[in-house]
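>>> Here is a sequence with its predicted model. Questions after.
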Amino acid sequence: MILLFWICAGLIAFSLAGYGLLWCFLAAVFGRRAPLPPEQPLHATVLIAARNEEAAIRAKLKTVLEQDCGPHEVDVLVVSDGSEDATLEQALSLDSPRVRAFQTPEHGGKAQALTAGLARIEADVVIFSDANSMLAPGSLRRLLAPFALPDTGGVCGRLQPQHRKGRGGWLARAERLFWAYDSALKAAESRLGGAVSAQGTLYGMRRALVPERVPGDVADDFFISVQAPALHRRLVFEPGAVAQEAVTSHTGDEFMRRVRSTERGWRGLMRMRRLMNPGKYGLYALQLLLHKGLRRIVAFLLPVLLVLSLSAAAAQGGVYTAALLVQLLVYGGAGGALLWPPLARLPGSGLGRFFVLGHAAMAFGILRAMAGVHSVRWAPARSVADE
């Protein structure tokens, strides 16, 4: 029992903090520092799958059209996924020769919309970006620069969560902290075995590496971006390619978003599990296993650790009692703050709730995937960042 306690605690600690710290250290000492050659002119198409995004699509397209893309030729293709509002009309209202847009006959889900769009793209690079993610100036040129290296198969941008000053609550603050850590880890992985996968707000892929059909029951950004390492090309993280997106401040919306994301992500990971073979994919395989695989198993290790702590504390006390009290404090504080909002003002309560809800959603999402649930179509939660 004691041995199991330390194995479980060690795996959790390594996944949550040890892996990131170790990889940042290894990247600083051994990381790849290849300078970029001069920019090679590319034709790139920004592919945007949109569903009922009339409030955001025009502003999004302006952030694309106003980019300084240097020697690169960049156009846009918007696929309105059976929208029931004026998404298509708003996309076409800019009257730009660089913008194409069409609507699918029915709401088939994001993957179906992406598949329909890919059939109309013959550019060198496809840039994927969400309709509600606004691009910071210079992002597209920074995203395209690493493609000058022949072994670059894809480039990941950086998500910058946004919310109105003084608003957004504990969830937005925890979300910003999480994405700051995620960016640091992506940068370290990029310098070692290559970035593990992209996040859907902004990433680019060589058109030749993108599959013609995107499965509807997996995380599309994961599935598409890992095609680069699957074909032994490098996936690069470029922190200067920034997509700004408002995060929801509603706990219920965010919980279900994470459930769906984990369900689809887990199914995608299982479908591409061959990439976790170090004999064939080297250091990237180890990164994928530790970053994506172990990280999700932590959601199930946490309740196991709680049970082991109860048993160990009753038998030996000491450090095991302290470990049990810490866990009870985190879980009790998170649950109490959700049931009685005044407790949310306590220092650290926001991070505690983010931690507990995040892992609960992760466990629920994996169980849904194992039970055969397939989330293909849904109405995304939107939290608008006030200017």
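Cool, the structure landed. Numbering: from 1, shown residues only.

>>> alpha carbons only for contacts and neighbour counts from here, please
Fine.

>>> Closest to the centroid, which residue in the chain?
By CA atoms, centre = their mean, the chain has its centre lying nearest to residue 199, at 3.6 Å.

>>> alright, now check it against this:
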Amino acid sequence: MVFLGYPLVLYICSLVKKKHFHIAGNQIPWSVSVIVVFRNAESLIEKKIQNFLTFDYPKEKMELILVSDGSSDHSLDVMQPYLSPFIRLFHSSDHKGKAYGLNLGVEKSKGDILVFCDADSILEQGTVKILLKYFSDPAIGGVCGQRMITEEVSHIKSGQKKYIAWDSLIKSLEVKCGLSITSHDGKLYAIRKQLFQPVPDGVTDDAYISLSVIGQNFRFVFDPEAKAVIKTPSRNERHELKRRARIVSRSLNGLKMNKKLLNPLEFGFFAMGLFINKVLRRVVPISLGLIFLASWILSRDNYFLGTISFWLQVTGYSISLLYPVFCMQWFSKNAPGQYITKISSVGFFFCLGMIGTLFGIILFLSGAKITKWDPEKG
């Protein structure tokens, strides 16, 4: 139900219930504040500013708010030549965390619409206009775009791209069904400034902001044509485990603060989708562990189905965890090896995600709050 059932239900619903937008032909000339919180982004920030300067939108209607979260490299020096009334910098000498930076950036912003993106996300031409067109519909409070991985730096890139494609499919189906999306992408999203609620420490900021918009009875939608080009989110296996644990722990904290959204009497089918995507998906590693243990016990007692199930799981996990071996040239240079490698890449990334999710659940249940960290963008 978690991975296949929910998308299938959404697909069936999308055939009979189409999305309802009331987008005006002539767009309102919104004033826009693009907010970027960064830490030690010396290698990224100049390219980010140059990307902002190429946006196809009236310059007098835009501003770029840069918030440095205790940067100790040369980021501030790099951006000095670009500062102007439309490109403003706010710097905290202490490392206070992204939530503080976002709240400060919004406080200093002047735009009607807030566009949030990361220092490493480069927006394609026309993206801002695509985001803004949705705000002509008074029922829509926010919209997020599509992340696009183009960099070849990690052998787990394939699994990450497939996960993003699957998650984007779910978001697209939710929008087609007239629902708000239940998962959000912090690399690129926009909201009405009037709906912004300060981000507390210890939550996933994009999910919290998005849920708070929905909690105010506005829709939050998704458009895959609004694209942000990024580097591979996880640089290696260690990075993926840390990243996944942090995201799961912080997103559960944010969901706890917005638990009213899980009430189907008030939020209907969205509440059920949110429960499936943000709660049931989190307990999958526990369920898989229990299934593996039960199969092992049954196989020891010579139950046929238990034995079959146990060895199928052993085979599947073995193929998945041997992915680093399958990546070696001597194995993947022939057609059968390439096929096995592709299957193994998905399984390997899935296993990493499950282990990281388990760590995140443990962090959440322990009451630990991850409020700040040093991004790995290199």
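That came through fine. Note that the structure is a prediction, hence the values are computed from the model and not measured.

>>> related to what we said a few turns ago, show me what contacts the residue nearest to the centre of the first structure?
156-157, 159, 221-222 (CA atoms under 8 Å, 6 or more residues apart in numbering).

>>> cutoff 7 Å now
residue 221 (CA atoms under 7 Å, 6 or more residues apart in numbering).

>>> That one maps to what in the second structure?
Structural alignment (TM-score structural alignment) places residue 199 of the first structure against residue 185 in the second structure.

>>> how close does that match sit to residue 104 of the second structure?
21 Å (CA to CA, to the nearest Å).

>>> Kindly report the same for residue 372 of the second structure.
Taking CA to CA, one finds residue 372 of the second structure at 15 Å from residue 104 of the second structure.

>>> And residue 361 of the second structure, by the same measure?
From residue 361 of the second structure to residue 104 of the second structure the distance is 30 Å (CA to CA).

>>> Where do the helices of the second structure begin and end?
For the second structure, applying DSSP state H gives helices covering 5-16, 45-53, 75-79, 98-108, 127-133, 157-176, 205-215, 237-257, 264-278, 284-300, 304-321, 323-326, 329-332, 335-366.

>>> Using CSV, please lay out the ones you listed together with distance to residue 229 of the second structure and mean neighbour count.
What follows is these, written out as CSV (distance: least, CA to CA, whole Å; neighbours: other CA atoms under 10 Å):
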stretch, distance to residue 229 of the second structure, mean neighbour count
helix 5-16, 26, 15
helix 45-53, 11, 18
helix 75-79, 21, 16
helix 98-108, 21, 20
helix 127-133, 11, 20
helix 157-176, 12, 19
helix 205-215, 17, 23
helix 237-257, 19, 21
helix 264-278, 25, 17
helix 284-300, 30, 16
helix 304-321, 28, 16
helix 323-326, 26, 18
helix 329-332, 28, 13
helix 335-366, 21, 19
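
>>> and of these, who's closest to residue 85 of the second structure?
helix 98-108 (12.2 Å; CA to CA).

>>> about what we covered before: so for residue 62 of the second structure, which of the helices of the second structure sits nearest?
That would be helix 45-53 among the helices of the second structure, by CA to CA, at 9.4 Å.

>>> in the first structure, what residues pair with that closest one?
The aligned range for helix 45-53 of the second structure is 57-65, by TM-score structural alignment.

>>> Which stretches in the stretch 1-150 of the second structure count as strands?
Assigned by DSSP state E, counting those that start in this stretch, the stretch 1-150 of the second structure shows strands spanning 32-38, 62-69, 87-92, 113-117, 122-123, 140-149.

>>> could you dump those to JSON lines with distance to residue 198 of the second structure and mean neighbour count?
Shown next, in JSON lines, are these (distance: least, CA to CA, whole Å; neighbours: other CA under 10 Å):
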{"stretch": "strand 32-38", "distance to residue 198 of the second structure": "14", "mean neighbour count": "25"}
{"stretch": "strand 62-69", "distance to residue 198 of the second structure": "16", "mean neighbour count": "24"}
{"stretch": "strand 87-92", "distance to residue 198 of the second structure": "17", "mean neighbour count": "18"}
{"stretch": "strand 113-117", "distance to residue 198 of the second structure": "13", "mean neighbour count": "24"}
{"stretch": "strand 122-123", "distance to residue 198 of the second structure": "25", "mean neighbour count": "24"}
{"stretch": "strand 140-149", "distance to residue 198 of the second structure": "16", "mean neighbour count": "25"}
